[in-house]
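> My questions are about this predicted structure, shown below with the sequence.
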Amino acid sequence: MKKEINTYNPYNGDKLETYTLNSNEDLINKLKLADNTQKDWKALEISKRIKLLQNLANEIDKNKDELSELITKEMGKPLLESKAEIEKCNLLIDFYTINADQFLQDDIIETEAHESFISYDPLGCILAVMPWNYPFWQVFRFAIPTLTAGNVGLLKHASNVTGCAIAIEKLFLNAGFPEGCFQTLVTDHNGIETIIENDIVKAVSLTGSEKAGRKIAELAGKNLKPSLLELGGNNACIILKDADLRKHMDTIVKARMQNSGQSCIAAKRFIVVEELYDEFIKQFKSKVEDLNYGNPLYETTTMSCLAREDLAKILEEQVNKSIDLGAKVLIGNQRDSAYYQPTILTNVTAEMPVFKEETFGPVAAIIKVKDEDEAYKSASQSKFGLGTMVFTSNYDAASKRISEIEDGAFFINEMVKSDPRLPFGGTKISGYGRELSKEGMLAFVNKKTIYINK
């Protein structure tokens, strides 16, 4: 009997589509196709791969409205944010269209040899396990550099955005990428284990939770295959006494509330020095209250539901446990199905879930500290390591603190965000490896040493 999955609109609960899971035979056939395709794909001139990137950008641009609506219907983010996500995918393509050839050039190394250099050869077939919160961007930041380097890709997407996964494969095919270069797998966790164990798959990239990361790392390690993990985060947003709140408050609120708070790199802990605390609370609360909740398909909507009701329930439980430990609700803490009201908690301490865990939704935990030293100490008090942001007028002083933060990113007077030009990734239980920039293009290549003597 064939297994099926359904997708639902989280805003109204309407059923969207039913999809049949790939059988084991389907999965094996997809693996074989990927393997056969990669033999020719890796031999294709880089200029021809880049031309296909340009075709892909055109396909995305042509279908932007339809794709944006699909994102919103499947995972609930406001339509304007869905459009921004699609547009960011094309910025990524533009970056690698310009830089891929240079990134993949041999590196000449002067030695005693007649000639010695490093070449960058694709590993082969790479599996990507991707999340629902940015269903196009997360996939594209894996696929574009990975495929352009000469690899082929297999995508196991989150089941609630299966329509997005299928649409992405269609984009690659319509752009002229060879069949088998990028394939979507509609499968479950058992299917993933079978795929990773198959010799055709050479490496795995996962963006997801700590739990998922540990499982994928275990499977990859058992099979001696490299993995790249981009996992959860509990980013600190430090507000120092000289921060220009009027200038930066829109950015500070966006850092927590964008995508209804469902972002690994969102600001989750707001660490505020006591001299500015009252003014920060006043301005932050006012901006949060101005968010416009409604149907995510309306362009006036700035805050919508979470992607699934179970996610809202988990967030509600984290907040209530924190309240039991002494946190105070300034605003919010109301749930209706998958909607969770934007919430501000004060009197937050380090033993509370909203301080030490990842809260995946619109909850801001506010921590009052005495001074700058205590702020940086509190920010570092985390098992996560994706990023930290600092708001201050003295950016020179903040720059001297960079080495105190162990995270993968340190942003001054800006929210932590991904940029195609800069490497992206974390430390500690936020994962390992880097996506984007040149680092992302070389994530799944064999850095081969070549040594030639006459």
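Alright, I've got the coordinates.

> rest of the way, CA atoms for contacts and neighbours
Fine.

> For the strand or helix carrying Ile323, buried residues please.
Following DSSP states H and E, one finds Ile323 within helix 309-324. By 16 or more other C-alpha atoms under 10 Å, the buried positions in helix 309-324 come out as Glu309, Leu311, Ala312, Lys313, Leu315, Glu316, Gln318, Val319, Asn320, Ser322, Ile323.

> got another, please set it beside the one above:
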Amino acid sequence: MRDEVNSADALAVMTNRRVTAMPMLSINPATGQTLHSFPTWPASEIDTVLSQVESAQAGWAALGFEQRAGFMRNLAQIFRQRSEEYAHLITEEMGKLLKEARAEVGKCAMGCDYYADHAQAYLSDEVIASDASRSLVVYQPLGTVLCIMPWNFPFWQLIRAAAPAMMAGNAVVLKHASNVPRCALALEEAFRQAGFPEHIFRTLMISAAQAETVIADPRIAAVTLTGSSAAGRKVAAIAGQHLKKCVLELGGSDPFIVLDDADIEATAKQALTARLQNMGQSCIAAKRFILVETIADAFVAQLKTLMNQLQSGDPKDGATGIAPMAREDLRTELHAQVERSLAAGAQRVTSGAFIGTQGAYYAPTILDHVQPGMAAFDEELFGPVAAIVRVKNAGEAIQLANRTHFGLGGSVWTCDAVRGEALARQIHAGCTFVNGIVKSDPRLPFGGVKESGYGRELSYHGIREFVNIKTVWIK
């Protein structure tokens, strides 16, 4: 669904056949206009850059934390100073509302500052009592980390992986989604402007098939992927074949459980945001709205009213509430999931249709009476479609919340916080929120279980993913 590795390209690489990579196209999803085309790199250029990065990493690792932090704080300032420019670039290339793009760039600045402030504390030597005269645990960088990133948060997804990895002393190379090449190049330019040593962060203009060869390259020490479960399986298989550490943040089908004591009007407003942020194109967007049946009719009516108030338009216009999806093929795939769910017995409450004749717009949609076995329940809906699931009680709500291959996030909405916490602990996910929309926060670990991946980003957990946790024993 997101930036998946193409199976035909993968087969060609594995059998050493030549692949003619398609150029990376920057297309405005609001208009369908091609903004720029970038050729993919030949193997010789990839080889040169990986050697340059490998050579630069040793010097970077030798710097003290405060020196590395200075560069990271410079980068935070770049994001703040060029926020409007970067926000417009994000909106032009992947379509999100401009106000959301501004918030994304601001979050990047916060993430950079957070790791500049905390990396040293997270990675300081730990003295451990043992049978030695002195024994300690030290945290040392692995080398070069390959970040394979998606298009939906083209700046933040990279920064939340790169900032901790680089503060730990690693170098980073980026393989970005093929539909956001200008964002990828802008990120490299931002690191350069912030004064980072040359080649310590590089963007690789490569295809998915070429990324497979980069994972296998001995100059790459580890890999992190944010993408689909299918892409995660392929990356994990290649990394495993070469015994390389990887962190996978994959798809999600987050439950949004509304109990019978919840404030329906307030919760419905939060539900609208939880489902339609980034036009529903978020791994942690609420997707399955599991409602106790006594309040279900009132909740659906309120959500319908709120959705019907939104107007489509230019995502740079502050009055616009419905932005385009990122690509035409993603809109087509989402619509097919809606149609399959309707054919299986789901009931259409709102729309479920394309909007206009220009751009990848899809009308916000509510599907009611969704059940297991329907696409809207079993699959990740990566777009503005809310699946309504009706249950008799909280126990059934938890049972259905956990009846999924995914396990990224989830939320419980109730006026009883103690009850909400007890239920949140029962949801099989990497993070659960009570009376709050699921979000990533540099202070808290982020990641999933089951087919939503493994490993963690952010907090001290994230910065320790790509280090050698080494015991030093002295007699």
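Right, received. Where do you want to start? For clarity, every value in this text was computed on a predicted model and none was experimentally measured.

> still on that earlier bit, in structure 2, point out the residues matching the helix holding Ile323 of structure 1.
Aligned by TM-score structural alignment, helix 309-324 of structure 1 falls on residues 328-343 of structure 2.

> Show me the helices in the stretch 1-150 of structure 1, by range?
Listed in chain order, the helices of the stretch 1-150 of structure 1 (DSSP state H, counting those that start in this stretch) span 24-41, 46-62, 64-75, 79-103, 137-148.

> which one of the ones you listed lies closest to Leu291 of structure 1?
helix 79-103 (13.8 Å; C-alpha to C-alpha).

> and that closest one, what does it pack onto?
On a contact count with 3 or more C-alpha pairs under 8 Å, 6 or more residues apart in numbering; DSSP states H and E, helix 79-103 of structure 1 meets helix 46-62, helix 64-75, helix 137-148, helix 437-441.

> possible to save these as a markdown table with distance to Ala220 of structure 1?
A markdown table is the format used below for those (distance: least, C-alpha to C-alpha, whole Å):
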| stretch | distance to Ala220 of structure 1 |
| --- | --- |
| helix 46-62 | 28 |
| helix 64-75 | 29 |
| helix 137-148 | 17 |
| helix 437-441 | 19 |
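
> and of these, who's closest to Ile281 of structure 1?
Of those, nearest to Ile281 of structure 1 by C-alpha to C-alpha is helix 64-75, at 30.5 Å.

> Do a quick rundown of the strands in the stretch 251-400 of structure 2.
Ranges of strands in the stretch 251-400 of structure 2, per DSSP state E, counting those that start in this stretch, are 254-258, 286-292, 347-350, 365-368, 385-391.

> most tightly surrounded among the ones you listed?
Comparing the strands of the stretch 251-400 of structure 2 by mean neighbour count (mean count of other C-alpha atoms under 10 Å), strand 254-258 comes out on top with a mean of 31.

> Average offset of it relative to structure 1?
On superposition with structure 1, the mean distance recorded for strand 254-258 of structure 2 (mean C-alpha distance after the TM-score superposition for structure 1) is 0.4 Å.

> now for that strand, which elements pack on it?
Against strand 254-258 of structure 2 (3+ C-alpha pairs under 8 Å, 6+ apart) you get strand 286-292, helix 394-401, strand 409-413.

> cutoff 10 Å now
helix 264-276, strand 286-292, helix 293-308, strand 385-391, helix 394-401, strand 409-413, helix 417-424, strand 431-434 (3 or more C-alpha pairs under 10 Å, 6 or more residues apart in numbering; DSSP states H and E).

> in structure 1, what residues pair with it?
Using TM-score structural alignment, strand 254-258 of structure 2 pairs with 235-239 in structure 1.

> How far off centre is the matching stretch?
Centroid displacement of stretch 235-239 of structure 1 relative to its chain, using C-alpha atoms, centre = their mean, to the nearest Å, is 19 Å.
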